[in-house]
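Enquirer: Generate a structure from the sequence data that follows.
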Amino acid sequence: MWLVVASVPLLPAIIMASARHRVKVASLCRRALAWTLRLLRGRVCVRSTHAFVFSGCTHGKADSVLETFDLYADTHPSLCISPQTGEALDEAVRRLRPSRVLELGMHCGYSSVRMLRLLPSAGRLVTVELDPLTAELGEEIILVAGFKHSQFQVLTSSSAEAIPSLHSFLQLNQGTSEGLNLVLMDHDPEQYLPDLLALEKERLLCPSGCAVLLIYRNQRDGDRREVLGHIGARPDRYSVKSELQCLTEIFYQRKSTS
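Expert: You can find the predicted model right below:
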């Protein structure tokens, strides 16, 4: 409730911004309220999921953590991806064998654990989560699953803030042939295209090939069409590998111009 109260002082700024940019005030207010309600529900879900998994799993066993997640989702609302989507994610990780992975949208740590257990010994995951509480509880679940901080890094920030800082966290040098081999987007679908463009601008996608997995959770088709429209307009760099109900896999490759 405090988040709703805290959002009230922002209304004058919303009204001024809407007048300047000719955006309907009602639309902005609805989006602000929807964001607040999603955050409130998300925090409740994360607390409940964390407590269930932490107390019910075998500590140090990643598969036990995932099984407990799935058991919770059988009887409770959950922000975790479904087991079917998880299996598709597993298949992609096994096929790609990525060494550098970026996850945008950590949630409860479910997808983080799924990917970490399949990465090679030298593999590294950077996961980005906007909400501090979610990031803290998700990080604890990753540690409970048996992984060490040398294998992953949690960044508590927006994706827009995190992306420019990834070179240092991933120990990448601009202009080299290195980069991210796999990107999982499971945050705000409206940010998928801006973040994809930012990753390309920062030269964070491995030029020899990077898979980008997009999770869609009953979102409007417009978000998906926007991304696919950009992909279709760039056949020299992007292609769609697969489209499932909740998971779309695209592939980025920058061909040599020599």
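
Enquirer: make it CA atoms for all contacts and neighbour counts henceforth
Expert: OK.

Enquirer: What segments of the protein are helices?
Expert: All helices of the chain, identified by DSSP state H, fall at 2-7, 11-21, 25-56, 62-75, 83-96, 110-116, 132-144, 159-162, 166-170, 192-201, 221-232.

Enquirer: Make TSV from those helices and add distance to Leu125 and mean neighbour count to it.
Expert: Putting the helices of the chain into TSV (distance: least, C-alpha to C-alpha, whole Å; neighbours: other C-alpha atoms under 10 Å) gives the following:
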stretch	distance to Leu125	mean neighbour count
helix 2-7	31	10
helix 11-21	36	13
helix 25-56	20	15
helix 62-75	15	18
helix 83-96	12	15
helix 110-116	7	22
helix 132-144	11	20
helix 159-162	14	17
helix 166-170	9	15
helix 192-201	16	16
helix 221-232	24	14
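
Enquirer: To check against the first, give me the structure of this:
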Amino acid sequence: MSSTLVAASVPLFPAVMRFWRGALAWTLRLLRGHASPKDTHAFVFNNCIHGNPTSVLATFDIYAETHITGAIGAQIGHALDEVGRRTRPSRVLELGTYCGYSSVLLLRLLPPFGRLVTVEQDPNVASLAEEIILVAGFDDTQFQVLIGRSSRTIPTLHAYLGTGPRTSDTFHMILMDHNPSRYLVDLRALEEQGLLCPTGCTIVLIFRNPRNRMMAKLYNLVEERRDCYRIKSQPHGLLEIFYKST
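Expert: As a prediction, this is how the structure comes out:
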């Protein structure tokens, strides 16, 4: 009888350990509170391998295990990584840079001629993010950090897409991770400005709260504009919409 009980309990041990590790990490995050962008930047800068994007992302994830940060984190990051690998964009717009986690994640997926334009309204946070992107090994020919509100920046974006045979004045992917209340109005502004690639643009919207009311409004947009929009996928914390002009 006792040997049966011991044998049955052995497979449960790894699961129990994962549970307690998760509980401990959650408790530490709660006790330490929300980490500032400056603290997040300092940890990543001092602990990652410079010039190694994978190390930079892993260091963000290590910090997030015991601190509440504004970075998207490993779970949403994995979902975003899958979308990027599947769609293979060459020109990406990011609204909401924070400390540069998703910027680094996307830049490592772009082709040699690819370009990322990322928008952050807080100049101090933008400066921290730019340093992390450079630390990851990317140079300023591959990305542009713009400072300002999305409403004021979107009308200026054509100027940052460059010229030449491999460039265009539209984006293949839009990542929105700023203020969810701006998602719908900014998406409409991007379409009105002709910044969405007419042959296909992937729009990725980050939702840390799955009950955010903005999701219902985006569903309505897709329903009303079936000629241009359709929902492609909805993994954890992420809504992927595909746009194609008729």
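
Enquirer: Which stretch among the helices of the first structure approaches Ile215 of the first structure most closely?
Expert: Comparison of the helices of the first structure against Ile215 of the first structure by C-alpha to C-alpha identifies helix 83-96 as nearest, at 8.7 Å.

Enquirer: Residue range in the second structure corresponding to the closest one, please.
Expert: Using TM-score structural alignment, the residues of the second structure aligned to helix 83-96 of the first structure are 74-87.

Enquirer: swap in stretch 127-136 of the first structure?
Expert: Per TM-score structural alignment, the counterpart of stretch 127-136 of the first structure in the second structure is residues 118-127.

Enquirer: residue contacts, the residue nearest the centre of the second structure?
Expert: Nearest to the geometric centre of the second structure sits Ser102, at 4.0 Å (C-alpha atoms, centre = their mean). Counting by C-alpha atoms under 8 Å, 6 or more residues apart in numbering, Ser102 of the second structure makes contact with 71-72, 77.

Enquirer: so which of these persist in the first structure?
Expert: Counting by both residues aligned by TM-score structural alignment, their matches' C-alpha atoms under 8 Å, the first structure reproduces these contacts from the contacts of Ser102 of the second structure: 71-72, 77.

Enquirer: can you redo the residues you listed as JSON lines with distance to Tyr183 of the second structure?
Expert: Output for those, formatted as JSON lines (distance: C-alpha to C-alpha, whole Å):
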{"residue": "Ala71", "distance to Tyr183 of the second structure": "18"}
{"residue": "Ile72", "distance to Tyr183 of the second structure": "16"}
{"residue": "Gly77", "distance to Tyr183 of the second structure": "19"}
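
Enquirer: which one of those sits closest to Thr199 of the second structure?
Expert: Closest approach between those and Thr199 of the second structure, by C-alpha to C-alpha: Gly77, at 25.9 Å.

Enquirer: show me the contacts for the closest one.
Expert: Taking C-alpha under 8 Å, 6+ apart, one finds 102, 105 in contact with Gly77 of the second structure.

Enquirer: Return the distance of it relative to Ser55 of the second structure.
Expert: For Gly77 of the second structure, the distance to Ser55 of the second structure (C-alpha to C-alpha, to the nearest Å) stands at 14 Å.

Enquirer: cool, Asp140 of the second structure as well?
Expert: Relative to Ser55 of the second structure, Asp140 of the second structure is positioned 20 Å away (C-alpha to C-alpha).

Enquirer: Over to Arg29 of the second structure?
Expert: 22 Å.

Enquirer: Also Phe113 of the second structure?
Expert: Here the criterion is C-alpha to C-alpha. By it, Phe113 of the second structure lies 23 Å from Ser55 of the second structure.

Enquirer: Ok, Gly84 of the second structure next?
Expert: For Gly84 of the second structure relative to Ser55 of the second structure (C-alpha to C-alpha), the value is 19 Å.

Enquirer: Kind regards, and thank you for your time.
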